[in-house]
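In: Sharing a model that was predicted from the sequence below.
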Amino acid sequence: MLEMFSFEASVPLHLFEYRLKRERTEEHWHSFYEIGYCAEGSGRFRIGEAETAVGPGSVLLFPPYEPHIGEGDEDRACRWYFAYFDERLLPADERKLLRAFVRPGVWNERQLRAAAPDFPALGDWFAAMLNEYEAKRPLYGTVLRARMLELVARLHRAEESRHSREEWSGRMKALERLRPALDHVAASFREPLELADAAERAGLSASRFRHLFIEGTGKRFKEYLTFVRIQEAKRLLATGDGTVTEISLACGFQSAAPFYRSFRQLVGVHPLEYRRRHSGRE
């Protein structure tokens, strides 16, 4: 389900501690970025279609609309710090740092320190930020913005170190060229949308756009568009009263058959079963 959350107008950031339950929580996603740090305990997260084990020092970054679900090995023994934030938290000229995270990031603290020996101890880092966030002393927003900018910059540097210079440069250039197309998909996915439309927005030929899209996002264009549409369908199934056919049409599918097929493939259950589990209605 889409997890709804409203930030304070002055500081688009929410910091908190959370202990994973032993039973698997329901899959959810956000319209904002999320960074998590495991302080103690162990468990696992399912991120999209992949599952990763987590333990002390695990660091996860979820881009907007990336579905994920977590569970602890022992009830409430797996303790996390989480930061929810909107890109508006960063200065406008630094938001480009977030383009590295069009895909989820998964690290552990040892990897981060290997990439950057001066990387801060994240347990202390998050504890200090949480204290600042809860105390709300004068200029706390300025302090939190500065700390989060440094954290994002360091994660960006760590992610960059995983790739050759040529690969990283190519990926960043691809995302830069794709930005108009990605914005167009986000605004227009409910309408009929073809690769040629998105390529035109990016000022590229269809063949060049197809290549750059995979390089930048890790998905084919049709796969990405279907993913975006299914996320919206999940939100409408959980929160609205429309029929499955109405929802499929509202999300850009031209008929029910491809919607049912895509929904089962990506979510694993029938749309009505998903509604039964997540809407709170029988």
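Out: Sure thing, it's come through.
In: Could you use CA atoms for every contact and neighbour count after this?
Out: Noted.
In: From what I see, Gly48 and Pro63 are in contact.
Out: No. Contact criterion C-alpha atoms under 8 Å: Gly48 and Pro63 do not qualify, at 11.4 Å.
In: For those two, indicate the residue with more neighbours.
Out: Pro63 (21 against 14; other C-alpha atoms under 10 Å).
In: contacting residues around the residue lying closest to Gly36 once chain neighbours are set aside?
Out: On the basis of C-alpha to C-alpha, 6 or more residues apart in numbering, the spatially nearest residue to Gly36 that is not a chain neighbour turns out to be Phe82, at 4.4 Å. Contacts here follow C-alpha atoms under 8 Å, 6 or more residues apart in numbering; on that basis Phe82 touches Leu15, Phe16, Glu17, Tyr18, Glu34, Ile35, Gly36, Tyr37.
In: 7 Å - rerun?
Out: The neighbours of Phe82, taking C-alpha atoms under 7 Å, 6 or more residues apart in numbering as the test, are Leu15, Phe16, Glu17, Glu34, Ile35, Gly36, Tyr37.
In: Adding distance to Ile230 and secondary structure, write these out as TSV.
Out: Rendered in TSV, the data for the contacts of Phe82 read as follows (distance: C-alpha to C-alpha, whole Å; DSSP: H, G, I helix; E, B strand; the rest coil):
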residue	distance to Ile230	secondary structure
Leu15	28	strand
Phe16	29	strand
Glu17	30	strand
Glu34	20	strand
Ile35	23	strand
Gly36	25	strand
Tyr37	28	strand
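In: from those residues, which two are the most distant?
Out: Across the contacts of Phe82, no pair lies farther apart than Glu17 and Glu34, at 13.0 Å, counting by C-alpha to C-alpha.
In: Use this one as the comparison:
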Amino acid sequence: MNPLRKHFDVDTSLPVELVLRSTKNTQSELPDHLHDWFEIIYVHSGSGTFFINHTFYEMQAGDLFLIPGNTIHRTLPNPEQPITSSAMFFSSQYVQSAAISKEAFSYLRCFELAKSNRHYKLELLEAEQQRLESAINEMQEELRLRQPGYRQAVLLLLQTVLLHLNRKANPGQIAKDSHSGHNSPPWMQAALNYIDSHLIEDLQLTAMARRAAVSPSYFSRTFKQMTGLSVTEFIIAKRITLAKELLLTTDHTIAEIAGQCGFESLPHFYRMFKKFAGSTPNHYKRSV
């Protein structure tokens, strides 16, 4: 199994998965994972660092992270203070609903803001923490008992959570000063930013190491330790994420998209897409 891709085995009529109060440490934490579903992560206790897309964030009790679909992320727990967190995974199509009257509202607006601003963290007040914990506990109880109407109850609870998160995020309260280079060398953030802005170019390890003023072996080793991926794996995963967006938002051919995402050949693009996305580009476009 490819550790990059998280797999969901749930009722297709209820595309939601909860993982409540899971304690993560350096031994149990999985490598980065990449999936189409959206994810909300809430920290109950402990501390550590969260790597999302291209930025490192401090984690502590009361923090909430919004992870849009197809966003690389990884938790790096503090060995002395293991993180206990809850996670909600859901399909974006599941929570969408028709607008009421003339009010334009999207339950996913907070994720769109997080992605466009490249800031994925919200810091919840005590009352907000209690409200969120109550909602996810109710969702878990509905999923456990499966009484008549439980699917609708879970949807309503999830939509309520998203409603409050949108109200929290829309005034611009997504934390823009919360990222830091905790436990990472100063050049690491610059390297991640460089990859993001030159993604479709020929990115060579030696050239990036030279920009960082470190040896290629040290660059490679540190990059793997901090992100959970080799430099090559990280670049390909980011390119596949871009390809997924283009497949769903443009009418470009597969060959055009492969070139626009920096792949050297169409066969190479197909192989990497299958490896990182779990399906062919054509199947992905038809199934989403």
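Out: Cool, the structure landed. Predicted, not measured: the structure shown is a model, and the values here were computed from it.
In: and of the contacts of Phe82 of the first structure, the nearest to Glu87 of the first structure?
Out: Glu34 (10.7 Å).
In: Map that closest one across to the second structure for me.
Out: Alignment note (TM-score structural alignment): Glu34 of the first structure maps to Glu39 of the second structure.
In: correct me, but that match touches Leu66?
Out: Yes. Under the criterion of C-alpha atoms under 7 Å, Glu39 of the second structure is in contact with Leu66, at a separation of 6.3 Å.
In: ranges for the strands of the first structure?
Out: Counting by DSSP state E, residue ranges of the strands within the first structure are 13-20, 33-40, 43-47, 50-54, 58-62, 68-72, 78-85, 105-108.
In: quick one, which of those is nearest to Phe119 of the first structure?
Out: Judging the strands of the first structure by C-alpha to C-alpha, what sits closest to Phe119 of the first structure is strand 105-108, at 11.9 Å.
In: In the first structure, what sits opposite Leu14 of the second structure in the alignment?
Out: By TM-score structural alignment, Leu14 of the second structure lines up with Val11.
In: how about the nearest residue to its match, chain neighbours excluded?
Out: Using C-alpha to C-alpha, 6+ apart and skipping residues adjacent in sequence, the residue nearest Val11 of the first structure is Gly141, 5.9 Å away.
In: Look at Ala257 of the first structure and say how many residues are nearby.
Out: Burial measure for Ala257 of the first structure: 12 neighbouring residues, criterion other C-alpha under 10 Å.
In: Tell me how far it lies from Leu249 of the first structure.
Out: To Leu249 of the first structure, Ala257 of the first structure is 11 Å away according to C-alpha to C-alpha, to the nearest Å.
In: again, but for Phe119 of the first structure
Out: Spatial separation of Phe119 of the first structure from Leu249 of the first structure under the definition C-alpha to C-alpha is 48 Å.
In: Could you do Lys234 of the first structure as well?
Out: 13 Å.
In: higher neighbour count, the two?
Out: Set Lys234 of the first structure next to Leu249 and count neighbours by other C-alpha under 10 Å: Lys234 wins out with 23 against 17.
In: Adding distance to Pro271 of the first structure as columns, could you present the strands of the first structure in CSV?
Out: Formatted as CSV, those follow (distance: least, C-alpha to C-alpha, whole Å):
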stretch, distance to Pro271 of the first structure
strand 13-20, 27
strand 33-40, 26
strand 43-47, 20
strand 50-54, 21
strand 58-62, 24
strand 68-72, 18
strand 78-85, 28
strand 105-108, 29
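In: To Glu132 of the first structure, which of those lies closest?
Out: Relative to Glu132 of the first structure, the nearest member of those by C-alpha to C-alpha is strand 13-20, separated by 9.8 Å.
In: and the counterpart of Ile67 of the second structure in the first structure, what does it touch?
Out: In the first structure, the residue matched to Ile67 of the second structure (TM-score structural alignment) is Phe62. Residues near Phe62 of the first structure by C-alpha under 7 Å, 6+ apart: Tyr33, Glu34, Ile35, Pro104, Gly105.
In: quick one: the helices in the stretch 151-288 of the second structure?
Out: Assigned helices in the stretch 151-288 of the second structure, in chain order: 186-197, 205-212, 216-227, 231-249, 254-260, 266-277, 281-287 (criterion: DSSP state H, counting those that start in this stretch).
In: what's the most buried one of those?
Out: Ranked by mean neighbour count under mean count of other C-alpha atoms under 10 Å, those are led by helix 231-249, which reaches a mean of 19.
In: From His68 of the first structure, how far off is Lys234 of the first structure?
Out: Look at Lys234 of the first structure and His68 of the first structure: by C-alpha to C-alpha, they are 13 Å apart.
In: hmm, I was thinking of Gly41 of the first structure
Out: Using C-alpha to C-alpha, Gly41 of the first structure is found at 19 Å from His68 of the first structure.
In: now do Leu60 of the first structure
Out: 11 Å.
In: The residue nearest to Val11 of the first structure pairs with which position in the second structure?
Out: In the second structure, the residue equivalent to Gly141 of the first structure is Arg151, according to TM-score structural alignment.
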